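Enquirer: Sequence isn't available, so here's the structure alone:
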């Protein structure tokens, strides 16, 4: 390499010319070319060469140089090891991976170069540090294995959150595999996705991931999916009987996806993989199908524009007390159930807590003291938990018996089952309380975590450290008595350490066990084995105490890890109790009612309200509305009325009420009957997908096509303004054809909002269609939205009036009225006698105002006008106009 050129690429570096430490760095780096290497040097993680350039740019760190044996210094930057999580989190968020290279031995004891090795690779889907994770959402890594068999796609897909130990898997055999995979990705929203090469042929999946998620995609080689590799991975994780233990089908593809996931975790995490103890298999039919469009339109967990929690269904229902409950609530909202018996178990549990105000309040109070033991257990298993965090587990155990007892007071089957699953973990509480001090330090660096009385050696070492002089005094007194030398004394200097000094006059009395160390003019200095042992204890006590505390704490973590299944089962039960109590609390605060949920075809809502908007309008009255839908006489409601009148709100609130009922929540209505729907589809609002080269109309038609292909008789469909992205007649034709297809071929419950008043006549031609409109009160050219839905078609679109409300200039509004009247008068089929030329229309719309009236109005001072004066003035104007 030429002089004066700073090396940037690792592969360009002349290894032989490097210093020993940099050779070690380079050897490790070449094993991890795709990760940024955090290389431990003392109290810092340092980065060199191209990693340093990347990290300094992304983290805004000062770029320096380090002598490396080459003519030029190697680019270098670093971060403190005790705060590395902050920097690693920023790199992970930017799509990088970080390899942690740790010192594997004490530098003070190392002979030559300190041994170093990779202890872990942090990727978006393998984060376990609490500082790098959101408390209220899971962090899933996904693995997908696809294969085309006899011209038909099959897929195995699994999701795991290694911070909590949860794992889910399902087989997919859908006719359209792309949308099916996308639906599952939307259900769990993974931050990292492992795929096999065959998935690259499913372009809609790769396009969706690239354009609509922030997930890191990792392409794994076909070798990772070989049967032998899969079987070895599954056997190592779950035992020889893994297929029965995990419930995997004999010919399924899930084991290949899961095996590849386990292989990846072993590559990156090195240890701690046994956190995943089981896999929950689920079928697509277990949960309501919600497309990405539907999830976005209904704003279940984030708003469409700000992508924030406030203004979502999650925001309204979240009255949880624990981080585990928050994650469980999000999961339930993302995955509504379709089994009415399971739904009713949840509803019965919510009802019991709803009626038991004192028990519910006590339960929420107890839950407020429960720590995030799911994620804490993972850090314990990895050995990265701090003493303060382990003490928090103990503090949680104090409240578990109370949580268990309060849940048991409610006699519904689900609450009884959950109370039984809450293990008080009394043995762990006792162990933690015996092992740790009341207020342990945040880390073990300076010791002080182990409680007095837990370990005799720790107590002795502390006594030596804090009371060494006392031990010396005791030994001195003992030696005086044994030797009969009254002036014997024990002293210390840095050269010889501790010694026994005896004056010359008592030299004859010195025992043979004393070993001469130094001769003075006044006497002799000696040592004894006992004094040497005490010296070693005193001088090495602090160092040995730190080592011993580390070992005892590691033993404590291992003892807790052995109870992983008990803790995991308890955490899962506590999370569900928290969500059920949250539903009950939301129902009390927001005046919700228990819905009737069964397998009928009915969706009947009396005085239903939009759960989110009514909370955003606190202090204002939300107008409730009724809905009756079924799969026979009322399977489609065609809803007309002006923009801004509330059509979209009305349709969305019905979808949200059905969804709320199917997650087990009470609903915003005075009464509600929900026949389980298997899917909700929405086509609401206009949007372009310019990145994919699609116009608003193309996006709209694509979404409608998916609905027509995937909806079943048991689905709920919401369509808003179909066909408005093209010409009037084309749009009207498409809208009518869609209505007919849904009614004749699918037969599902549908809410269809439109401005095409011509469609309102379809109730005469197609069975099951009913017309409704949003009531409007009109006075002259002014309108008031009543927000009430009534039967029958709207009598006007009120487009110009809405434009006026939106603030269009008065001149534009007048011109629009003029053009409208001319168009209405000259339209084909209009009464010829009523046709007016444009001047007549203009005169009709803008009648001359007498100058006398104008003068009176201009001279009026409105600010000083009393009510009586205003009435009199109005009377005068009227007389003048006559």
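Expert: Alright, I've got the coordinates. Everything quoted here is computed from the prediction, not taken from an experiment.
Enquirer: C-alpha only now, for contacts and for neighbours.
Expert: Noted.
Enquirer: Spell out the secondary structure type for the nearest residue to residue 63 once chain neighbours are set aside.
Expert: Counting by C-alpha to C-alpha, 6 or more residues apart in numbering, residue 77 is the residue found nearest to residue 63 once chain neighbours are left out, at 5.2 Å. Classification of residue 77 by DSSP: H, G, I helix; E, B strand; the rest coil places it in strand.
Enquirer: Run a quick check on residue 77 versus residue 48, I expect a contact.
Expert: Yes. Counting by C-alpha atoms under 8 Å, residue 48 is a contact partner of residue 77 at 6.8 Å.
Enquirer: Which one of the two is surrounded by more residues?
Expert: residue 48 (31 against 23; other C-alpha atoms under 10 Å).
Enquirer: Please tell me how far that one sits from residue 26.
Expert: 9 Å (C-alpha to C-alpha, to the nearest Å).
Enquirer: this is the comparison structure:
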């Protein structure tokens, strides 16, 4: 250290405590970075890398202006980096040696409060995970912008914890360094997230009130770890943190992270955009906090039929009472984000304009309460009763704040006249003093006859009388004291002006100082109302989401679902809500879904692009929409309460983890069939396509049989293996359905209509034609397909199907069997081999071949016999 200058030594000492963050080191009007921070930041931010003398050597350096630092911080945080803000904590004029500096805040992806770094309708969660010796995991989450806190315990594997964490879409995960390295690596890779460390896990004394209702040591441990991290990084008030909510994962429908992605609940698969997702479609909320609650509901559908029906009842009432609903929407549109305003109050970075927004919002609450109370529904009446208008806080803000205060809290003009006597006194002195100045200017002009004479002010010289040099001779001698000389004018002061200047400036200084003090006190008073504001925000959010459900349901002709206790599904004319929306003016083809104890697995066949995947997804979305309390896209719907939804739809690989498309397919299928219960919904699309035909077909059949015999979950299974349709005869609860398509003039027309029974062909070449592959390629594919579909003589010769009738084919096959006894190159290679020379196993295979009636076999039966023969020969 001694080789560096004292300032660089100070930098290195502070940097040593924040090695995982960029250190923004305040020097004058800049935040400077040095050494590796400078090199990396210059690349990330595309700013100039320079150097400075550090003692015995020049060291790398780059910097960003203090006034525009937020833009650079935003870029870094969005890329997953942390920033330690190091400020001067000592007046440079009083410092002896290097000015004292300290890190005043650590900005991380999970702890940002800046509006430019958070999305209005999304929570910004930070999650802590603790692993205990009995393989139990604790998970705690906090949204620092709203103060919301929650925690749960999970038994299982690290994968289960990752799936639960993923449901919160966190921006940062906090763990102990003692967590196994393999698990830390898995969390970071699977969630693609910033991983931070915190070793302290006891509950801090200052926050025991948040968990006084919790008596589980493991929950307190994981919550304590999260709180210690927040205290260490934020270094400021956290008064807005809400009491810890202990939730059970089995209170909600489980939707694993893969299923959430496949169903595009919150973002699209390809573009990772909100538009095109279920949340985007359903979002008819008019407040930011309502938008956040909607996302939470979509990701955590309910299992309680009672609570679901309470929501549906309010939605139905809001649909019927159109005028009340529209009036309610209009009032809610004028309510600002109360949750995040409360957070900013606690953090101490709220300004007067924010509090004016709060005041305007509170002014709308009585009307909202009245409108909700007018809804003719018992559940709505309970909601209305829970609305607390916060009249005391509203009155305080009405009395204290101006209508249009400035953004800065140190410029004055925030507090109303009449709120504080001493402030009024200073304002009067300032106002009257300036009036006196204006009168003095008029008086001086009259007495001197200098019409261009003016009285001005600047911060360096104070008030002055300015006279052009051409008019200096008109001034009376001895009365004016020269203050400043300009090129074309002179500036003067008089005893009278000097005396008044002292009074005015003193009044303005004291006025600014007192007004800031009054505003700070007001901010502290507002803090005491934070719990009330948070409760009010929760109620308003729920009302907003429910009115949004009513709006979207009425607009799209949705129906109220009913819930069956006997695991029955009866959906008439169901639709995929998002696909229908994206079709614009094109008509969506609705389809029925009928499943009961005799139809537990629907085996779906049909060509590519016919709508099999859409049919599967729409059932899952209808179930999810129903269980969040929204009407559903159908003319009528009876549904069970699903405890879990599993989907394996679409091809994807995980190259980073070294997993092929087929491996990912198998892992997701395994997760579904091992976690599902008879109350679950499973959607499996084209299982087995990632390997050889026979391997894939065998796996697909085995999976269907396992679900049928062991799991008993409601299952939609789409496939191109038409051979699997024979399972309808073999498994009592499997039923074939297919998506209809017709061929017109050599081209396929998709009808998108689902019928009972199996499809007759796949139309793969027709789909390739629709994709505009070259004509010569399409013609060649058709020719190859024709060759492959011709019957094959057992001696290896192709039989012309159009020239061979059924009796001729039988005669040819009989002759081939006789030929096999004398010469069977199928088993003996190119050499002839007598029957006597065959082994016992080979004779058994030949006997099996003789007994087999090939013409009566289905393709699946033929494949099974062939597999059995091959096994015997091994």
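Expert: Looks like it arrived, so ask away. Computed from a predicted model, the values in this text were never measured in an experiment.
Enquirer: returning to that earlier point: what residues are up against the residue nearest to residue 63 of the first structure?
Expert: Applying C-alpha atoms under 8 Å, 6 or more residues apart in numbering, one finds that residue 77 of the first structure lies in contact with 46, 47, 48, 52, 55, 56, 61, 62, 63, 64, 65.
Enquirer: Filter those down to the buried ones.
Expert: The neighbour count (16 or more other C-alpha atoms under 10 Å) marks 46, 47, 48, 52, 55, 56, 61, 63 as buried among the contacts of residue 77 of the first structure.
Enquirer: Residues in contact with stretch 777-787 of the first structure: which ones?
Expert: Contacts to stretch 777-787 of the first structure, defined as C-alpha under 8 Å, 6+ apart, come from residues 623, 645, 646, 774, 775, 776, 801.
Enquirer: if we can go back for a sec, looking at the contacts of residue 77 of the first structure, which is nearest residue 555 of the first structure?
Expert: residue 46 (31.0 Å; C-alpha to C-alpha).
Enquirer: right, and the helix or strand after the helix or strand where that closest one lies?
Expert: Assessed by DSSP states H and E, residue 46 of the first structure sits inside strand 44-48. Remark: after strand 44-48 of the first structure, the chain's next helix or strand is helix 49-59, criterion DSSP H and E.
Enquirer: Same question for that following helix: list its buried residues.
Expert: Neighbour-count burial for helix 49-59 of the first structure, counted by 16+ other C-alpha under 10 Å, picks out 49, 50, 51, 52, 53, 54, 55, 56.
Enquirer: packing partners for it?
Expert: strand 36-41, strand 74-80, helix 84-93 (3 or more C-alpha pairs under 8 Å, 6 or more residues apart in numbering; DSSP states H and E).
Enquirer: Now residue 388 of the second structure. Nearest residue, chain neighbours left out?
Expert: Looking at residue 388 of the second structure with C-alpha to C-alpha, 6+ apart, the closest residue is residue 536, at 6.3 Å.
Enquirer: you'd agree that neighbour is up against residue 383?
Expert: No. Contact criterion C-alpha under 8 Å: residue 536 of the second structure and residue 383 do not qualify, at 10.8 Å.
Enquirer: With neighbour numbers in mind, choose between these two.
Expert: Taking neighbours as other C-alpha under 10 Å, residue 536 of the second structure and residue 383 compare with residue 536 leading, 20 against 17.
Enquirer: Just list the residues touching that one, thanks.
Expert: 387, 388, 389.
Enquirer: Helix, strand, or coil at the residue nearest the centre of the second structure?
Expert: Nearest to the geometric centre of the second structure sits residue 169, at 5.0 Å (C-alpha atoms, centre = their mean). Using three-state DSSP, the structure places residue 169 of the second structure in coil.
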